[in-house]
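Asker: pasting the sequence and the predicted coordinates here, then a few questions.
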Amino acid sequence: MAENKRNSVSGKLASPKPGGAQKDLADMGDVLYKAVGARVKVSVAPHNTAYEGTIFAVSPETNLLAINTAPPPPNPSTSAFSQPGNFHVIPICHLLSFTVLSPAERTEGAVDGFAGVQPPIDKLDTAALSQREEAAVRKLKEKEATKNRAVSKEGQDIFDSIARTLPCRWHEASIIVNDAVMIKPPYRVEDCQAPKDKDRSLAQVKKILEGFLARKGRSATTNNVRPAVATAIPLRKGG
């Protein structure tokens, strides 16, 4: 039974004509679609390149064939669809020859194509995909909301540094930390403000800010102003 089916499918595609009429391509695509899951050997123009593998997908609309050329699993009882993938996409019009080496595993009495392939190919969960898309967009929007193009690079760096530990948001050019502490420009320790009942939060934010400024080699209480260094004046010769 399988041998007859294999011969009949191979016979229909024994000598396809590259660049043939659209109807010929459609007929060829239909035959290939019915062989999805079968292990095949094909020759492809223009250099008569040979591929041997499992038909993974056929698209009559785009006239493309996807074939998985990975070797079959060593255990004959293992499904070919569980093997690793090494895929090639081939224009159907480039096929020179086509031979079915072994028929596809199919559900008893199933129709041709994807519907009867074993193991079954599940439908895409479009609802789950939409949720993933919405979550990704939401995450991008949240990330964009943390950027303030109206402040200096140092102000943004301070925001990012504190945000790694505590929740932050922008209020114009001021940084609001944990909805309790406000850091106004130029973002020095003395620029931190909080209500009297938020002393612990204020102390925590000041400590984080001091650490950031120390790593940057900047004074925590001045705006990048370094103390003057005395320079020795050389003695003049001759008195």
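Answerer: Received it, and whenever you're ready, just let me know what you need. Numbering: from 1, shown residues only.

Asker: C-alpha only now, for contacts and for neighbours.
Answerer: Will do.

Asker: can you name every helix or strand that the lengthiest strand in the chain contacts?
Answerer: The strand that spans the most residues within the chain, counting by DSSP state E, is strand 49-59. The contact analysis (3 or more C-alpha pairs under 8 Å, 6 or more residues apart in numbering; DSSP states H and E) places strand 49-59 against helix 22-34, strand 39-44, strand 64-68.

Asker: what's in contact with it?
Answerer: 29, 32-33, 35-44, 64-72, 80 (C-alpha atoms under 8 Å, 6 or more residues apart in numbering).

Asker: still on that earlier bit, mind putting the helices and strands packed on strand 49-59 in JSON lines, distance to residue 195 included?
Answerer: Listed next are the helices and strands packed on strand 49-59 as JSON lines, based on distance: least, C-alpha to C-alpha, whole Å:
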{"stretch": "helix 22-34", "distance to residue 195": "71"}
{"stretch": "strand 39-44", "distance to residue 195": "74"}
{"stretch": "strand 64-68", "distance to residue 195": "66"}
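
Asker: of those, flag the one that's most buried.
Answerer: Highest mean neighbour count among the helices and strands packed on strand 49-59 (mean count of other C-alpha atoms under 10 Å): strand 64-68, with a mean of 22.

Asker: residue 110: what secondary structure?
Answerer: coil (DSSP: H, G, I helix; E, B strand; the rest coil).

Asker: count of residues packed around it?
Answerer: With neighbours defined by other C-alpha atoms under 10 Å, the count for residue 110 comes to 11.

Asker: that one - nearest residue in space that isn't next to it in sequence?
Answerer: When the adjacent residues along the chain are set aside, residue 110 lies closest to residue 116, with 4.8 Å between them (C-alpha to C-alpha, 6 or more residues apart in numbering).

Asker: next up, a second structure to put side by side with the first:
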Amino acid sequence: MTEGVETPAEFAVGCSVRLRVEGNQELSGEIFAVDPTYKVVVLKTLGADADLPDIAILNMDSVTEIVEATPRKTAPSEDSDQLPEVDPKRGIQREARAVRLAQQDAQRIGVGVSRRGQAVYDAISKTLPCHWDSKTIVVLDEVAISEPYEVSSCRNLHDSDSPLLERVRLVMNSELVVR
């Protein structure tokens, strides 16, 4: 940037500027953010899509000339670019939901199981609710699939004959042959 000028007033957030940068390229837009510590200015420019602006992140040292600068037209409190208020309760709810979903995702991953075991679990869980009980896959609390996670490893957890056992075997045969 021009010598002797650290952070010019033209780099105030909201100002419209036309800058010349190294390589004699000109950029026009609105100052969106400035960080004098890292010598960075963020310029909001017109994008190819009229509804979405482009963002240019510039090192202040690359600015060779401030060709034109216009101060912001409105006071910051009146500016339409102000960030909306954040509802803390809604943020807490979103965080709780994200944590709950992450915990559910984590429960779907078997600890210390083989790739085949995880593949069987993933195939079964597409159509039937199941969970891990140590290294055993439990389907609807009726069928257990133990290591080595073959069709022959499926068994009923109750004495009764369950059509679910045949369904699990069918899913294993059809889903895992493809893999």
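Answerer: Sure thing, it's come through. Everything numeric in this text was worked out from a predicted model, so none of it was measured.

Asker: overlay them and tell me the TM-score.
Answerer: For these two chains in superposition, a TM-score of 0.73 is obtained (TM-score structural alignment, normalised by the length of structure 2); 175 aligned residues with a C-alpha RMSD of 3.5 Å.

Asker: how many residues are close by residue 57 of structure 2?
Answerer: Using other C-alpha under 10 Å, residue 57 of structure 2 is surrounded by 13 other residues.

Asker: so how far is residue 143 of structure 1 from residue 164 of structure 1?
Answerer: Distance of residue 164 of structure 1 to residue 143 of structure 1, computed by C-alpha to C-alpha, to the nearest Å: 13 Å.

Asker: then residue 160 of structure 1?
Answerer: 11 Å.

Asker: what does residue 62 of structure 1 give?
Answerer: As for residue 62 of structure 1, its distance to residue 143 of structure 1 is 39 Å (criterion: C-alpha to C-alpha).

Asker: could you do residue 168 of structure 1 as well?
Answerer: 12 Å.

Asker: who's more crowded, these two?
Answerer: Between residue 168 of structure 1 and residue 143, counted using other C-alpha under 10 Å, the more crowded position is residue 168 (21 against 10).

Asker: what's the match for the more buried one in structure 2?
Answerer: In structure 2, the residue paired with residue 168 of structure 1 according to TM-score structural alignment is residue 130.

Asker: residue 148 of structure 1 now?
Answerer: Using TM-score structural alignment, residue 148 of structure 1 pairs with residue 110 in structure 2.

Asker: doesn't its match belong to a helix?
Answerer: No. With three-state DSSP as the criterion, residue 110 of structure 2 is assigned coil and is not in a helix.

Asker: tell me the contacts of it?
Answerer: Contacts of residue 110 of structure 2 (C-alpha under 8 Å, 6+ apart): 117, 118, 132, 134, 135.

Asker: quick one: what's aligned to residue 213 of structure 1 in structure 2?
Answerer: So residue 213 of structure 1 corresponds to residue 173, using TM-score structural alignment.

Asker: sorry, back to before: what about the longest strand of structure 1, how far off from structure 2?
Answerer: Compared with structure 2 after the fit, strand 49-59 of structure 1 shows a mean deviation of 1.8 Å (mean C-alpha distance after the TM-score superposition for structure 1).

Asker: contacting residues for residue 42 of structure 1?
Answerer: Neighbours of residue 42 of structure 1 in contact, by C-alpha under 8 Å, 6+ apart: 50, 51, 52, 95, 96, 97, 98, 99.

Asker: state the distance from the first one to residue 171 of structure 1.
Answerer: Separation of residue 50 of structure 1 from residue 171 of structure 1 (C-alpha to C-alpha): 65 Å.

Asker: in structure 1, which helix is the longest?
Answerer: Ordering each helix of structure 1 by length in residues (DSSP state H) puts helix 126-145 first.

Asker: which residues are in contact with the next helix-or-strand element following that helix?
Answerer: For helix 126-145 of structure 1, the following helix or strand on the C-terminal side (DSSP states H and E) is helix 153-163. By C-alpha under 8 Å, 6+ apart, the surrounding residues in contact with helix 153-163 of structure 1 are 147, 148, 168, 175, 177, 185, 186, 187, 205, 208, 209, 212.

Asker: taking those residues one by one, which sit in strands?
Answerer: Among those, the members found in strands (DSSP E) are 168, 175, 177.

Asker: residue 18 of structure 2 contacts residue 66, doesn't it?
Answerer: Yes. Assessed by C-alpha atoms under 8 Å, residue 18 of structure 2 is found in contact with residue 66 at 6.3 Å.

Asker: what about residue 145 of structure 2, neighbour count?
Answerer: 26.

Asker: distance check, the residue most central in space within structure 1 against residue 126 of structure 1.
Answerer: Centroid-nearest residue in structure 1: residue 136, 11.1 Å away (criterion: C-alpha atoms, centre = their mean). For residue 136 of structure 1, the distance to residue 126 of structure 1 equals 15 Å [C-alpha to C-alpha].

Asker: ditto for residue 172 of structure 1
Answerer: Counting by C-alpha to C-alpha - residue 172 of structure 1 and residue 126 of structure 1 are separated by 40 Å.

Asker: then residue 42 of structure 1?
Answerer: Distance of residue 42 of structure 1 to residue 126 of structure 1, computed by C-alpha to C-alpha: 35 Å.

Asker: again with residue 59 of structure 1
Answerer: Residue 59 of structure 1 is 21 Å from residue 126 of structure 1, by C-alpha to C-alpha.

Asker: who has more neighbours, those two?
Answerer: residue 59 (16 against 9).

Asker: understood, closing this out.
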